[in-house]
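Peer 1: Need coordinates for the below:
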Amino acid sequence: MNTNDFKIFEAVAAHGSFTKAAEATFTVQSNVTARIKSLEEEFGVSLFTRTKKVQLTAAGETLMHYCKQISQLIEAAKRELSQRNQLIGHLKIGCIETTMALKVPELIQRFNTTYPDIELEFKSAMSPDLIHEVMNYKLDAAFITAPITSTDLEQRLIKEEQLVIVSSGKYETLNDIVQDAQVKIIVFEQGCVYRARLESWLSYKGIINYKSTIVNSLEGIVNFVEAGLAITILPLELIEQYYPNRKLRTFSIGKELGSTTTMIIYRKNRNQDPLLQAFIEMY
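Peer 2: Got it, this is the predicted structure:
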């Protein structure tokens, strides 16, 4: 085995596909298959399940843990031998859509200034998908909403956010909204905490006759709302910072539904990863 075998192994785990791993590592699928088979023979275990989805087995997860440590040691050796103190490497970070809009641009600018040799890659998705990808080593860390209970994940509080109902300027009060013959809402897909909060608020108001439209774009949601086609729920900071001049109106709701927590999560066995810790400490 060699370090390139480990890179191929990590690529298969990250992409959940031998074909995509081959594309990512600039080789052919037969080579990926051969290298994974070689590793499995070397360790005497199966590293992946090969059903509809290619996923790590328990043994594969154990090897992934050591792969990350090996990568860290190699980078540390490069820094020491080249007498460079600058961190070098790549981090893949997941974000919910609103965090992507609010925080990522500023974060990239500050991080790149301090760590120019660390490449940052961001992916936006719903919190359940982000948690799954962190657990399966497809993401190094992720910003999600609400605390989690997994014992394998470390979580740190980022901030508390105030959520508000957002409508077009035609509504003067929340009562005007709920008195419509049919309330129309514009939301992200299932798994979005904002959608769940809005549906809970409607239920609390006794509104069961509402129509949902799903748009997986923050800008698209804001455009729909401004046009008076629907209402939504979003962080107040987002509206105030990025849409102060749009024809929107915001309404506060109760603290239980109107507040949420943003956390950053990562696997506990990544606690000693200097790249990841540099990212978390800067944030």
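Peer 1: alpha carbons only for contacts and neighbour counts from here, please
Peer 2: Noted.
Peer 1: max-length strand in this structure?
Peer 2: Taking DSSP state E as the criterion, the chain has its longest strand at strand 153-168.
Peer 1: For the nearest residue to Arg35 once chain neighbours are set aside, list the residues it contacts.
Peer 2: The shortest distance from Arg35 to any non-neighbouring residue, by CA to CA, 6 or more residues apart in numbering, is to Asp5 (6.0 Å). With contacts defined as CA atoms under 8 Å, 6 or more residues apart in numbering, Asp5 is in contact with Arg35, Ile36, Leu39.
Peer 1: Which of the residues you listed fall in helices?
Peer 2: Counting by DSSP state H, those place Arg35, Ile36, Leu39 in helices.
Peer 1: Secondary structure element for the residue nearest to Arg35, which one?
Peer 2: Element membership of Asp5, judged by DSSP states H and E, is helix 3-15.
Peer 1: In the next helix-or-strand element following that helix, which residues are buried?
Peer 2: Using DSSP H and E, the helix or strand that follows helix 3-15 in sequence is helix 18-24. Neighbour-count burial for helix 18-24 flags Phe18, Thr19, Lys20, Ala21, Ala22 (criterion: 16 or more other CA atoms under 10 Å).
Peer 1: May I have the residues that are in contact with the first one?
Peer 2: So that's Phe18. Residues near Phe18 by CA under 8 Å, 6+ apart: Val12, Gln29, Val32, Thr33, Val54.
Peer 1: To compare with the earlier structure, here is another sequence to fold:
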Amino acid sequence: MTAPLDIDQLHTFITIVDTGSFTRAADRVFKTQSAVSMQMRRLEERIGKQLFAKDGRGIRLTSEGEKLLNYARRIIRLNNEAIAAFDDNRLEGTLRIGTPDDYADRYMPEIIGRFAKTHPNVELYIVCEPSEDLAEKLSRGELDIALVTHHPKVRVSDVVRTEPLCWVGSANHPLRDDAPVPLAVGRRDCQWRQLAVAALDATGREHQVLFTSWSSTVLAAAVLAGMAVSVLPESALRTGMKILNQSDGFPPLPPVQIGIMKRPGAPTSLINAISNHITACLDNITPAAVDDDMDADVKTFPRVARLRAGNMPGW
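Peer 2: Model prediction:
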């Protein structure tokens, strides 16, 4: 019988990846650095592959390490869910969660589904509004936690995901080269809108805002109908959309960062539980599926980066 993977080794492996070093990981998991190194040697022996390679003075994951990371996160998450399912001291209460509706559409189904299985006695109250409005609701005590676009000059949040911000158009309706770029974007205070307009202005390309809404469903409908171009995070792309790049006359945009904001004084156990679920679910989000008959450059998405800090503007 094949020996199972060791949960503790997998946890240490993930911690090394998240902290970026064996030394910091050792502090996080309360082990000596030599003990952490020994765990990784045993894990590599169990897998039969090298997981880390030297990168200057640091380390990086090998391709086999990247492959294991995805499985490791899923195994640890399922392990935690199994333990929580038999916990006699289950969490109870109400959690008020805020998120922009584009994040709700892409991220919340998995977050809510997994959280409800683990904590069936917790009632979730979901509010979908722009990040700026959610931050105000948190400050007034109307929400407990919010998933927002990180914007350090405006609000403080803990970054849990970083990914490309893309220009998108319809895969089935080509743009006219002799007309201003028709835009479907958020309200005037939307940072993505400001980034898009500033980028087009910088290149001297004419544009016109045709659709304004903070509803991602409305903006996506305009794009899919071939009526406008918009900007979306990579993971929010939908079937029928095409990424527009520099060869199409669209300048590169800075990446978008997603952060968590918490209400001071909110129930710690509930907040920690939902925060862990959000982080774990966002770790496993992959780019949305696209049509098989789309161009090669549309089907191939850039690798999503997952960072822990930065100063990127957002919605």
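Peer 1: picking up where we left off before, from the contacts of Asp5 of the first structure, which is closest to Leu174 of the first structure?
Peer 2: Lowest distance from Leu174 of the first structure to the contacts of Asp5 of the first structure (CA to CA) belongs to Ile36, with 58.6 Å.
Peer 1: gap between that closest one and Glu80 of the first structure?
Peer 2: Ile36 of the first structure sits 31 Å away from Glu80 of the first structure, going by CA to CA, to the nearest Å.
Peer 1: Show me which of these two is the more surrounded one.
Peer 2: Counted by other CA atoms under 10 Å, Ile36 of the first structure and Glu80 do not tie: Ile36 has more neighbours, with 20 against 12.
Peer 1: Nearest residue to that one in space, please, no chain neighbours.
Peer 2: Counting by CA to CA, 6+ apart, Ile36 of the first structure lies nearest to Phe9, which is 6.4 Å off, once chain neighbours are set aside.
Peer 1: again, but for Thr23 of the second structure
Peer 2: Gln33 is the one closest to Thr23 of the second structure (CA to CA, 6+ apart), at 5.8 Å.
Peer 1: tally of neighbours for Gln241 of the first structure?
Peer 2: Counted by other CA under 10 Å, the residues lying close to Gln241 of the first structure total 10.
Peer 1: How much space separates it from Pro235 of the first structure?
Peer 2: Counting by CA to CA, the gap from Gln241 of the first structure to Pro235 of the first structure is 10 Å.
Peer 1: Also Thr261 of the first structure?
Peer 2: Counting by CA to CA, the gap from Thr261 of the first structure to Pro235 of the first structure is 11 Å.
Peer 1: shared neighbours of those two, anything?
Peer 2: Both Thr261 of the first structure and Pro235 are in contact with Glu161, where contact means CA under 8 Å, 6+ apart.
Peer 1: So which of the two has more stuff around it?
Peer 2: Shown here are Thr261 of the first structure and Pro235; by other CA under 10 Å, Pro235 has more neighbours (22 against 14).
Peer 1: quick one: what's aligned to the more buried one in the second structure?
Peer 2: Under the alignment (TM-score structural alignment), Pro235 of the first structure pairs with Pro233 of the second structure.
Peer 1: how about the nearest residue to its match, chain neighbours excluded?
Peer 2: Leu165 is the one closest to Pro233 of the second structure (CA to CA, 6+ apart), at 4.5 Å.
Peer 1: What's the match for the one you found in the first structure?
Peer 2: In the first structure, Leu165 of the second structure lands on Leu163 (TM-score structural alignment).
Peer 1: Then Ala146 of the second structure?
Peer 2: Superposed on the first structure with TM-score structural alignment, Ala146 of the second structure falls opposite Ala142.
Peer 1: hmm, who's touching stretch 241-260 of the first structure?
Peer 2: The contact list for stretch 241-260 of the first structure, computed with CA under 8 Å, 6+ apart, reads 145-146, 160-169, 171, 173-174, 197, 200-201, 225-226, 236.
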